[in-house]
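Asker: here are the coordinates; sequence isn't available:
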């Protein structure tokens, strides 16, 4: 079997285990079905997710020009506290920003390699947790816009991590934590503007990833340095492929790369 197209973040469906799908222009692949099979990845060209041109990818699947111009890459995406649509102030495209920012957002705790705090649109739960490779997660605040979620995250970052150690996540070097206890412990640090949105009674969500074998020590595949790679696929966690030889490939980190996938 062979598939060809531009890489985008894998789509997921909650399940036991989670189901992963790669969507191409005229086809799709259920990645779970190729576990334990040999997969060859060949890099063909770049294809910016915004302009579609064959230009080197700069960040987030965009060429450098588009990264600094498209509203889909505004600073408020990585730093929600910079959101201004609730003030009717434009960053790059107010209509786009209102649609994205003025909707319910969740501040959550997720345990991928350690407990971290994060922000996502309510509609992206549990997708965001799956993408981060979290084996357990819990919502702690639900607010009406991205700005309130952002300032809550900033306040909590003084007391808990906001980054995932992706190497620990991929080697499954993780411990279970009592996220309800953590949620209650952090409540006092939530900003006054967001206190009324605290979620006082819910339970954590547990997630099971389709992994047959975890790597002992990860080797990251970079298509710019290694444009052709072949290996036996042993698992999918977060947005990563895990191969038998300890190679891992970040699909989301390679968005905008046009590739050929050959399955044997």
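Answerer: All right, it came through fine. None of the values given here were measured: they were computed from a predicted structure. Numbering: from 1, shown residues only.

Asker: contacts, neighbours, all on C-alpha from now
Answerer: Fine.

Asker: Once you drop chain neighbours, what's closest to the residue nearest the centre of the chain?
Answerer: For the chain, the residue nearest the mean C-alpha position is residue 131 (3.7 Å; CA atoms, centre = their mean). Taking CA to CA, 6 or more residues apart in numbering, and ignoring the residues beside it in sequence, residue 131 has residue 238 as its nearest neighbour in space, at 4.2 Å.

Asker: ok, structure two:
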């Protein structure tokens, strides 16, 4: 059986284990059903997620021009503290930015390789944690907009990491941590204007990933250098496919790449 389409991040469904779906324009693949099966991936071109043209992907699924003009990849996305919609100030498209920024946001702790602090829209819980490959996570504050969440993250990352070690995450080299204790210890560092949004009564969320075999020495699949690859799928964690030969393929990093998927 063969499928063809443009890669976008896998859709997920909470469960034991988490369910993964690769969605194309006219079809989708339930990736969990492909575990322990041979998968053939072939790179056939680009398709920018904005303009739809066969232009080399620059970052996050967009060609160079669209990366620098589309509102969904403005600087405030990666750096929430730069959000300005609450002031009525436009970055690229104020209507879009109001919809995205002026909604409840969560500052959280997630443990995927080590404990890190992050920000996400409330509507993206627990999707964001799944995408990061976190086996456990806990909310710290719920703010009414992205800016307040952003300045909280900036304040807290002086005391806890804000990056995931993706290699350790994929190898399942996990730091043993009590997230409730972490959260309570960080409370004093929350900015004064955000203290009223602190969440003190919630519990940890635990996540179970469909992995039969964790890799040893990682080999990242780069479709431009290796346009065709065949391997046995042994696991899915975060947005990575993990293969029997220790090859790992980051679907999220290959958004906008047009591929064929064949399985046997």
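Answerer: Now that the structure is in, tell me what you want to look at. What you see is a predicted model; the values in this text were computed from it and never measured.

Asker: What does the TM-score come to for these two?
Answerer: Once superposed, the chains reach a TM-score of 1.00 (TM-score structural alignment, normalised by the length of the first structure), with 264 aligned residues with a CA RMSD of 0.4 Å.

Asker: thought the residue nearest to the centre of the first structure was touching residue 236?
Answerer: No: with contact defined as CA atoms under 8 Å, residue 131 of the first structure and residue 236 do not form a contacting pair (10.3 Å).

Asker: that older thread, mind checking how far the residue nearest to residue 131 of the first structure is from residue 50 of the first structure?
Answerer: From residue 238 of the first structure across to residue 50 of the first structure, the span is 24 Å (CA to CA, to the nearest Å).

Asker: So those two - more neighbours on which side?
Answerer: A side-by-side neighbour count of residue 238 of the first structure and residue 50, using other CA atoms under 10 Å, places residue 238 first with 25 against 16.

Asker: After alignment, which residue of the second structure pairs with the more buried one?
Answerer: Taking TM-score structural alignment as the criterion, the aligned counterpart of residue 238 of the first structure in the second structure is residue 238.

Asker: ok, residues contacting the helix or strand where residue 66 of the second structure lies?
Answerer: Taking DSSP states H and E as the definition, one finds residue 66 of the second structure inside helix 64-67. The contact list for helix 64-67 of the second structure, computed with CA atoms under 8 Å, 6 or more residues apart in numbering, reads 50-51, 56-60, 73.

Asker: Please repeat the previous calculation with a cut-off of 6 Å.
Answerer: By CA atoms under 6 Å, 6 or more residues apart in numbering, the surrounding residues in contact with helix 64-67 of the second structure are residue 58.

Asker: Read off where it ends up in the first structure.
Answerer: Matched against the first structure by TM-score structural alignment, helix 64-67 of the second structure falls on residues 64-67.

Asker: mean offset of the matching stretch relative to the second structure (after superposition)
Answerer: Comparison of stretch 64-67 of the first structure with the second structure after fitting gives an average deviation of 0.2 Å (mean CA distance after the TM-score superposition for the first structure).

Asker: And that stretch, what's buried?
Answerer: Of the residues in stretch 64-67 of the first structure, those with enough neighbours to count as buried (16 or more other CA atoms under 10 Å) are 66-67.

Asker: gap between it and the chain center?
Answerer: Shown here is stretch 64-67 of the first structure, whose average C-alpha point lies 21 Å from the average C-alpha point of the whole chain (CA atoms, centre = their mean, to the nearest Å).

Asker: Kindly report the same for stretch 80-90 of the second structure.
Answerer: The gap between where stretch 80-90 of the second structure is centred and where its chain is centred comes out at 23 Å by CA atoms, centre = their mean.

Asker: Check stretch 94-110 of the first structure too.
Answerer: Stretch 94-110 of the first structure has its C-alpha centroid displaced from the chain centroid by 15 Å (CA atoms, centre = their mean).

Asker: go on, stretch 53-72 of the second structure?
Answerer: Relative to the mean C-alpha coordinate of its chain, stretch 53-72 of the second structure is positioned 18 Å out (CA atoms, centre = their mean).

Asker: Quick one: end-to-end length of that stretch, please.
Answerer: Stretch 53-72 of the second structure end-to-end distance (CA to CA) = 18 Å.

Asker: In which helix or strand does residue 177 of the second structure reside?
Answerer: Here residue 177 of the second structure is covered by no helix or strand, with elements defined by DSSP H and E.

Asker: The helix or strand where residue 181 of the first structure lies: average distance to aligned residues in the second structure?
Answerer: Under the criterion DSSP H and E, the helix or strand holding residue 181 of the first structure is helix 179-186. Between helix 179-186 of the first structure and its aligned partner residues in the second structure, the average distance after superposition works out to 0.3 Å, using mean CA distance after the TM-score superposition for the first structure.

Asker: Contacts made by the very next helix or strand once past that helix with the rest, please.
Answerer: Elements were assigned by DSSP H and E; along the chain past helix 179-186 of the first structure, the next helix or strand is strand 205-206. With contacts defined as CA under 6 Å, 6+ apart, strand 205-206 of the first structure is touched by 135-137.

Asker: what do you get for stretch 133-152 of the second structure?
Answerer: For stretch 133-152 of the second structure, the surrounding residues in contact (CA under 6 Å, 6+ apart) are 80-81, 83, 101-112, 190, 197-199, 204-207, 237-238.

Asker: again with stretch 157-177 of the second structure
Answerer: Taking contacts as CA under 6 Å, 6+ apart, the residues outside stretch 157-177 of the second structure that touch it are 112-114, 116-117, 214-215.

Asker: just the helices in the first structure please.
Answerer: If DSSP state H is used as the criterion, the helices of the first structure fall at 64-67, 75-78, 94-101, 127-131, 146-156, 166-171, 179-186.

Asker: Setting aside sequence neighbours, what's the nearest residue to residue 92 of the second structure?
Answerer: Nearest residue to residue 92 of the second structure in three dimensions, chain neighbours excluded: residue 71, at 5.3 Å (CA to CA, 6+ apart).

Asker: How many residues are close by that neighbour?
Answerer: Residue 71 of the second structure sits with 20 neighbouring residues when counted by other CA under 10 Å.

Asker: For stretch 14-30 of the second structure, buried residues please.
Answerer: Taking 16+ other CA under 10 Å as the basis for neighbour counts, the residues of stretch 14-30 of the second structure that come out buried are 18-24.

Asker: Mind listing residues that contact that stretch?
Answerer: Residues outside stretch 14-30 of the second structure that contact it (CA under 6 Å, 6+ apart): 5, 10-13, 31, 208-210.

Asker: In strands, which of those residues fall?
Answerer: Among these, the ones falling in strands (DSSP state E) are 5, 11-13.
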